[in-house]
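**Student:** Provided below for reference: sequence and predicted model.
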Amino acid sequence: MASQADAQLSFDLHPKQMTALESIATEILYGGAAGGGKSHLMRVAAVLWCAAIPGLQVYLFRRIKDDLIKNHVEGPNGFRSMLAGWVDCKFVSIVEDEIRFWNGSKIYLCHCKDEKDRFKYQGAEIHVLLIDELTHFTDVIYRFLRNRVRMVGITLPKQYEGKFPRIICGANPGGIGHQFVKTTFIDGVTPLKVYRAANSEGGMLRQYIPARLEDNPSMEESDPGYEARLQGLGSESLVSAMRYGDWDIIEGAFFDNFRKDRHVIRPFTIPKDWLRFRAGDWGSAKPFSFGWYAVVSEPFIAGPGILLPRGALVRYREYYGIAVDAQGKFIANKGLKMTAEKVGAQVRVRDGADTISYGVLDPAAFAQDGGPSLAERIAQGTTGSNGATFRRADNKRVTDRGAMGGWDQMRSRLDGDEDGRPMLYFFETCVHAIRTIPALQHDEARPEDLNSDMEDHAADEVRYACMSRPWIKQTIAAAPPKPKPGQIPLPPPPMPSTGKRISL
């Protein structure tokens, strides 16, 4: 028979974990680096709060069920081991995906692999939402689950008043949700600061608590080789992301050849004779994206050490329809719901004095549904004559039967010419393209394509631009033959001078 000693549970938490447990914030992102103690914090918090608050309902999520079981239920630190004494004393029972406490509290062990799976929790009343590896989820799933967080008819002990309902999420950089997590919790935020999120963002008290391996001494004691394995992950980007929680480094990105130091340049005065055009990707509930491009007509020095090759595309302006909250923060992947006429008028205004040779637009905008198409309405503008005209873009995404797809066109231009000079550049004022394109991930079911559940609107628009001017890297030509006796060799081409256009 179980003794009273068997019923005693003892938990050890480190300072950063205690900060999250005792915080007044009700929507917390904890972690950033691997080994920071995220999973242990969630298990301990779930057990402590269920024991202290009768009737509490805690929902603990991982995206994949197998990961949920292996990470949180089984093993020496899982719920079965952690609660073995209480199970023996009949204080707790573990039945399939539920942990039931003597006082009516429950921990529900949940998974939500795809966006359609979120509807399984339509009727849930979630008092505490714990999401392990938030970057494995889309913003659609997270917003839905956050909307189920509420608390009615639960009497809170005095020390917990005002701290529930509550959300704690753990995350590492990378994954399908990287961009929305970074935008929601990290960009422009002072770590550890507690602030009120806008009502459009749930209105909870939000906090980002960064945690690294050194914030979890238990890991270093129980597995002293863990840090060495992190350092041995291979690529610098993966080490930086997983060891140091660097949210600007994205391992496994679809465009892993995008680099700010190569492809993002300071604005300069574009020569008037360069051809200019625009591309667009329509969006209403999701953001729309329009970009303006100039085609380099001859080699051009755009800054110290920056030689733009002939035929390169320069995205020099953007118009991106993304919603912002009351604090002016971008709401990831949420559009402005503007009418096509207003968008068309604003595109035309942004043309300014530029001579736009042509425009390409998402082919879906040309669909007829009994009235004027979106493309026609964009062309009409708000007065019937101040809109922007476009032709259908080539929407091919992946290479098929020898025909190069749009993603390969983008990747090829990012890689650059035979001298390693990029053939696609972005002015640093194109903040949304620079923000979203590097974060895009591969589609798990079709690795040659990107995951379209992410904020891919700027990428689609750049793809249309690239497909409107297909480019193939030239092979390096053989060395010219030596002059025959009596021939005069041609002089070498002139060297470029800094800050001026050059001809080769």
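**Tutor:** Received it, and whenever you're ready, just let me know what you need. Residues are numbered from 1 along each chain as shown.
**Student:** going forward, measure contacts between C-alpha atoms and count neighbours the same way
**Tutor:** OK.
**Student:** How about the contacts made by the residue nearest to P217 when sequence neighbours are not counted?
**Tutor:** If the residues on either side of it in the chain are set aside, P217 comes closest to H14, at 7.7 Å by Cα to Cα, 6 or more residues apart in numbering. Residues in contact with H14 (Cα atoms under 8 Å, 6 or more residues apart in numbering) are 215-217.
**Student:** take the one below as the second:
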Amino acid sequence: MPLGVETIWRPQYRANGTRGPQFALLACPYQEIFFGGARGGGKSSGMLGHWVAHAQKYGRHARGAFFRRRFTQLKEVQRQASELFPRLGATYGKAEKTWTFPNGATLYLGHLWDAQDADAYQGWALTWICMEEITQWPNLDAMNKLRGCLRSSEGVKCVLLATGNPGGPGHQAAKQRWVDPAPSGMRPITDPETGETRVFIPSRLEDNLALIRNDPGYERRLMALGNSQLVKAWRYGDWDCTFGGFIDDLWVPSRHVLKPFTIPPSWTYRRSFDWGSSRPSALLMWAISDGSPVREMGGFVFPRGSMILFSEWYTVAKDASGNVKPNEGLRLTNQALGHGIAERSRGRTWSGCVADPAIFTEMGRESIYAEIKKAAAEKGHVLNFGRANNDRIGGWQKMRDMIENAAEERPEKPGMWVFNTCINFLRTVPTLQRDESRPDDVDTDQEDHCGDAARYACNSVPKTVARGRFVTGG
């Protein structure tokens, strides 16, 4: 008879001798669990222990799948599994990528690049799914597709688990789903739409007594990472930090994020727009400095040509409790978008406005822009967007340049600032991640719509400025 899980694997105690989060993981009654936070918190070990408990309870009716975004990333999981599972009598079939236990339980180890890959698992009946390092996926689409595979006709209690650390392309999606509703964790979160309950179980280095004892230098190596944001994320599990992203080396919230102030009357206004339907649309409204001082900031002078994002309209869906559904649009019609832009543009004169060039294309019908412009005219507003310069690499570099200029204590070149009321820009842009294959670009699978709209604005700056007003230059 195989050894019991309690004799070959035990959940970790904390360094102070109290029970650590792995105990809570094994006892958790909820359908969806997010486990993790800091590096060294025992995530992989906890997942394997959880699976063994599930397999022993349900026997041949237990069917599990353990996913990473790349198969090579499963190497450490497979190493730990190879030390643990054979002691329970389990064998690994390399061709099937599956561990089979004497009682008939099976655990498949596979990679899942994106939601399209998830289609390959359509028809599978699984009782246990783990998505390890969930923040390596740019969104939760792949995970959500796999939900349809969680089912059992034998009464098995199905569970979906995810692990992760702060950072990565899916940082915001994970933070929004599991961390923001209960930042300290250990509190059930009831989904207002499905009624299902999920929970965040935080885990940090001090929760892994075995690692602390066996590798006492690990904490020093974490503290020596150099990047303070990286230390906050990996050592302390701080989900409010930004690192590893496209602008994290330049972004200083204390410099770039401003309390709203009265815009000087001689400044000008422009807009930039990124269209979306199933994904959000982003309308960004900018005040452009002509060098006039801002009284409410003690006479601070923004260099001439600086851009201050003072308002946004972001058409993102929300659940019944008012929480944002990351990267899910409201599916507004072009008429509704036109009306909305018109209503938010009243009372100001706009110039130098730009939009995604794709919306100007006519594909056997009136262009998206033409429909939006016609709808805006119904509200008495004349829309004047031009095609944005869509040079991605050049645009992101110009945006980085302006962010870098704004970080100076006394900036001398045009910079970019943001009012703290522009919550969707601040939620999505500072954590944008680089594209793995094109490091000078961002990963387009992320929630990048505010970023794209800002890039359009930076990359399509009018050629000249005269008398405090922009001249479009054609």
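**Tutor:** The structure has been received and is ready for your questions. This one's a predicted model, so the numbers in the text were calculated from it and none came from an experiment.
**Student:** circling back: quick check: the residue nearest to P217 of structure 1 vs A211 of structure 1, distance?
**Tutor:** Counting by Cα to Cα, to the nearest Å, the gap from H14 of structure 1 to A211 of structure 1 is 11 Å.
**Student:** ranges for the helices of the stretch 251-400 of structure 1?
**Tutor:** Using DSSP state H, counting those that start in this stretch, the helices found in the stretch 251-400 of structure 1 span residues 260-263, 340-351, 374-380.
**Student:** Please identify the one among those that comes closest to S105 of structure 1.
**Tutor:** Ranking the helices of the stretch 251-400 of structure 1 by proximity to S105 of structure 1 (Cα to Cα) places helix 260-263 first, at 49.7 Å.
**Student:** What's the match for S297 of structure 1 in structure 2?
**Tutor:** Aligning on TM-score structural alignment places S297 of structure 1 opposite D290 in structure 2.
**Student:** burial measure for its match, as a count.
**Tutor:** By the criterion of other Cα atoms under 10 Å, D290 of structure 2 has 22 neighbours.
**Student:** what's it in contact with, if anything?
**Tutor:** Counting by Cα under 8 Å, 6+ apart, D290 of structure 2 touches 266-268, 302-306, 468-469.
**Student:** How about it, nearest residue that isn't a chain neighbour?
**Tutor:** Leaving aside its sequence neighbours, D290 of structure 2 sits nearest to R304 (Cα to Cα, 6+ apart; 4.5 Å).
**Student:** Return the set of buried residues in the host helix or strand of L84 of structure 2.
**Tutor:** Taking DSSP states H and E as the definition, one finds L84 of structure 2 inside helix 75-84. Residues of helix 75-84 of structure 2 classed as buried: 77-78, 81, 84 (neighbour count, 16 or more other Cα atoms under 10 Å).
**Student:** what's the closest non-adjacent residue to P188 of structure 2?
**Tutor:** What sits nearest to P188 of structure 2 in space, not counting adjacent residues and going by Cα to Cα, 6+ apart, is V199, at 4.9 Å.
**Student:** which residue lines up with the one you found in structure 1?
**Tutor:** By TM-score structural alignment, V199 of structure 2 lines up with Q207 in structure 1.
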